[in-house]
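>>> build me a structure from this.
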Amino acid sequence: MSAKDYYEKDFYKELGVTKTASGDEIKKAYRKLARDLHPDKNPGNKQAEERFKAVSEAYDVLSDTEKRKEYDEARNLMASGAFRGFGGAGGGGPAGAGGFDMNDLFRNASQGGGMGAGAGGMGGLGDLFGGLFNRGGAGAPGGARMRPQKGADLETEVRIGFADSVNGVTVPLGITERSTCPTCHGIGAKPGTSPRECPVCHGTGLTTRNQGSFAFSEPCANCHGTGSIIDDPCPTCHGERTVLQTRRLTTRIPAGVSDGQRIKLAGKGEPGPGGGPNGDLYVVVHVTPDELFGRNGDNLTLTVPVTFPELALGTTLTVPTLSGSVSLRVPAGTSNGRKFRVKGAGVTRKGVTGDLIVSVDVAVPQKLSGAAKDALESFAQAQTADPREAITRALRSRDGAVTGNSS
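Model (predicted):
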């Protein structure tokens, strides 16, 4: 890909976000697209695979603060025409004849000449474009050396049970990624054969294209920037040097993890180009809800159905916990919905253990036997206290006011 082609790529549009999107917005957009386009979800769909690559490339740049800054600066400079009309003594001739060679800018700007470090910080242009276009700094052999870069971050998802989220669990993971072809070991040629030097770029991987008053140094179109030609491609990777493979690994999900939490596994992402460090792997944890327990921070919650007599007369309840059961004393006259705290029966996270919060809830029977109905009617007749005393008093007061006004 040429420098011009690179800066004209709209990574923001690729992810469907604006240029002012925050890091979280970019991450959210990428995660949704990556899930929909992932090769595991679209087996054999070449169009989805290409979109997945494009989305991953866009996220690799926009998720990195420095890369995003360099990308934005490069696009702004090029789009503004900052390099149009640059010429030498001839004032607009082609590169090599008094013109301006962008290749010189890419490789030599950081050496202190022209637009060097003294020009208000513009000395970073050599590094800026070198980082964007995978080109080495001054002195890079043939200008095609790739500087070490951190590998792309990867993301996967795992679903665990509620008890496992509280106690922690070890889970297997399957990561689909691009890896060096195991058949040709990254050469791209059929075993027993070798690539030959590209006759166009003579093995450098770069060619120079004149455009107006300046020239672009770009990957050779004949060899796609590799510097070599493969006459007999590898039957496994078809000359691409890499293949999609599934890597298996296991990881420990820590105790106390919550639904939707992302766990970072440092150095478990894709290998870094040019010998750079591996990227990171992020594991998004989904927790299956429990049929009995809920969760509020580090506290577990539990609702226990009770009868009216149990609340009125008092009782002892046996309630479950995630590790067994406990006895809970409910005093006489307990109101419906009251909460009881069982200390230390919640979630342990970072050395701190929460509690179990038990709520009592009166279960109103839908059907009554004749004996039960008679007993309730007898109770109602024997009950002298008015449970709605305040409301009754307010109603009487209002009725008296209405009668006084009428007279």
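
>>> C-alpha only now, for contacts and for neighbours.
OK.

>>> show me where the stretch 251-400 of the chain has helices.
Remark: helices assigned in the stretch 251-400 of the chain by DSSP state H, counting those that start in this stretch are 308-313, 370-382, 389-406.

>>> my error: substitute the stretch 51-200 of the chain in the last question.
Going by DSSP H, counting those that start in this stretch, the stretch 51-200 of the chain shows helices at 65-79, 102-108, 125-132, 162-167.

>>> looking at these, which is nearest to Cys237?
Distance to Cys237, taken as C-alpha to C-alpha, is lowest for helix 125-132 among the helices of the stretch 51-200 of the chain, at 26.4 Å.

>>> any buried residues in stretch 119-127, and which?
For stretch 119-127, a neighbour-count test (16 or more other C-alpha atoms under 10 Å) marks 122-127 as buried.

>>> what's in contact with it?
If you take C-alpha atoms under 8 Å, 6 or more residues apart in numbering as the criterion, stretch 119-127 is touched by 105-112, 115-117, 137.

>>> pull out the buried members of these.
For these, a burial check counting by 16+ other C-alpha under 10 Å picks out 105-110, 115-117, 137.

>>> nearest to Ser217 among those?
For these, the nearest to Ser217 is Phe106 (8.7 Å; C-alpha to C-alpha).

>>> and the closest one, how close does it get to Glu49?
32 Å (C-alpha to C-alpha, to the nearest Å).

>>> please generate a structure for the following sequence too, so the two can be compared:
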Amino acid sequence: MTTEIDYYEILGCERTADHGTIKSAYRKLAMKYHPDRNAGCKDSEAKFKAVSEAYDCLKDPQKRAAYDRFGHAAFQNGGMGGGAGAGAQDFGAFSDIFESVFGEFMGGGRGGGQRQARRGADLRYDMEISLEDAFNGRSTEITVDVSGQCDACQGSGAAPGTAARTCQTCGGAGAVRAQQGFFVVERACPTCHGAGQVIAEPCGECRGEGRVDKTKTLTVNIPPGVDDGTRIRLNGEGEAGARGAPAGDLYIFLHIKRHALFEREGTTLHARAPISFTTAALGGEIEIPGIDGNPVPIKIAAGTQSGREVRQRGGGMPVLQGRGRGDMVVHLEVEMPRKLTAKQRELLEAFRETETGEECPQSTGFFAKIKQAMGG
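The predicted structure follows:
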């Protein structure tokens, strides 16, 4: 009785591993046990065949689903994937390594052309908005210059009334192969340049590209709570793909203008507010404008020192795609008068005559320490 080794165990992967993890594990093992690196070693040859068989199954979503459900029984008695000789399986599997390493350089992978039509490029647009716009959210329009689908040929690249035909050189695959020893070298078809089709009569508007330069006006919806660097994606609004291939995406990068009053830290807004020394000493109340446009009363406790922070709950920025708002933190700065009237000076002189040192314990203690340090 033959014991079948689990495919995941062969590749050293968990059953929940994604395709990228499985492919990476296969490449390492296939390179390690490949016959060209282990000439005449039967054990390495057997391991290479086992690794290739495991990857041939797990790389295909349908085969993998069947294997996860039924195990090796899914491929017995003419099941899925049966019928291929071991030699062909090994050779095709190692071709996947070559494709993964050199595929982009060669202009497309196996089965390229129309089946792997290259989508258009993603584009970037930088937008500057105010902090108020970030707070409230807004809808705005932007104008971008981008290549779009050619209206004359509907993106096909062929002149109206004509159509592209399958490339006879590559049979529509977009790539041709040539065997060089053990390797199969794959490169873009020299006739269709990887498109898989040949256009006999190119469209006069786009010259066979299927796309032309256009100016588009797009609506951008900015949600409340966005921060500097927030990225908004507009699907399919990037560069059009050649000859009907899907378009790329347009990414809007937001930049928040510097605000006259507030500095932002996440959902918290910081503001600096100067107060008079009499308000700091006696206490009182000041008002500053909130980010929502409503005045915010700030209570000042008697004896407030410069640098004290007063936190206003819910006075900050909204949570992006969430509920509630952050806080507003007001940093109080006590301002000393620069000019005094004669009456004000008289009153302050009278106040100084009544000082006992308990009014300002920090300064009194500081000078007492200096006096002690200086030897009394």
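
>>> TM-score for the pair, please.
After superposition, the two chains reach a TM-score of 0.62 (TM-score structural alignment, normalised by the length of the second structure), with 305 aligned residues with a C-alpha RMSD of 4.7 Å.

>>> and the buried ones among the contacts of stretch 119-127 of the first structure as CSV, adding distance to Gly267 of the first structure?
Below are these laid out as CSV (distance: C-alpha to C-alpha, whole Å):
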residue, distance to Gly267 of the first structure
Leu105, 34
Phe106, 31
Arg107, 31
Asn108, 33
Ala109, 33
Ser110, 31
Met115, 37
Gly116, 36
Ala117, 34
Gly137, 26
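
>>> now Gln215 of the first structure. Nearest residue, chain neighbours left out?
Careful, residue 215 of the first structure is Ala and not Gln. The spatially closest residue to Ala215 of the first structure, leaving aside those adjacent along the chain, is Asp101, at 4.8 Å (C-alpha to C-alpha, 6 or more residues apart in numbering).

>>> close enough to count as contact, that neighbour and Phe216?
Yes - here Asp101 of the first structure reaches Phe216: they are 7.0 Å apart, a contact under C-alpha atoms under 8 Å.

>>> distance of the residue nearest the centre of the second structure from Ser147 of the second structure?
Centroid check for the second structure by C-alpha atoms, centre = their mean gives Arg231 as the closest residue, at 7.7 Å. To Ser147 of the second structure, Arg231 of the second structure is 22 Å away according to C-alpha to C-alpha.

>>> Tyr8 of the second structure now?
Distance, Tyr8 of the second structure to Ser147 of the second structure, by C-alpha to C-alpha: 45 Å.

>>> which non-adjacent residue is nearest the equivalent of Pro235 of the first structure over in the second structure?
Aligned against the second structure by TM-score structural alignment, Pro235 of the first structure finds its counterpart in Gly204. Closest residue to Gly204 of the second structure apart from its sequence neighbours, by C-alpha to C-alpha, 6+ apart: Ala159 at 6.6 Å.

>>> dump the residue contacts of the one you found.
Contacts of Ala159 of the second structure (C-alpha under 8 Å, 6+ apart): 152-153, 201-204, 208.

>>> of the residues you listed, which belong to helices?
The helices, defined by DSSP state H, take in nothing from those.

>>> buried ones among those residues?
Here, 16+ other C-alpha under 10 Å leaves 152-153, 201-203, 208 buried among the contacts of Ala159 of the second structure.

>>> Three-state assignment for Ala54 of the second structure, please.
At Ala54 of the second structure the chain is in helix, as set by DSSP: H, G, I helix; E, B strand; the rest coil.

>>> surely it touches Leu11?
Yes - applying C-alpha under 8 Å, one finds Ala54 of the second structure in contact with Leu11, separated by 7.2 Å.
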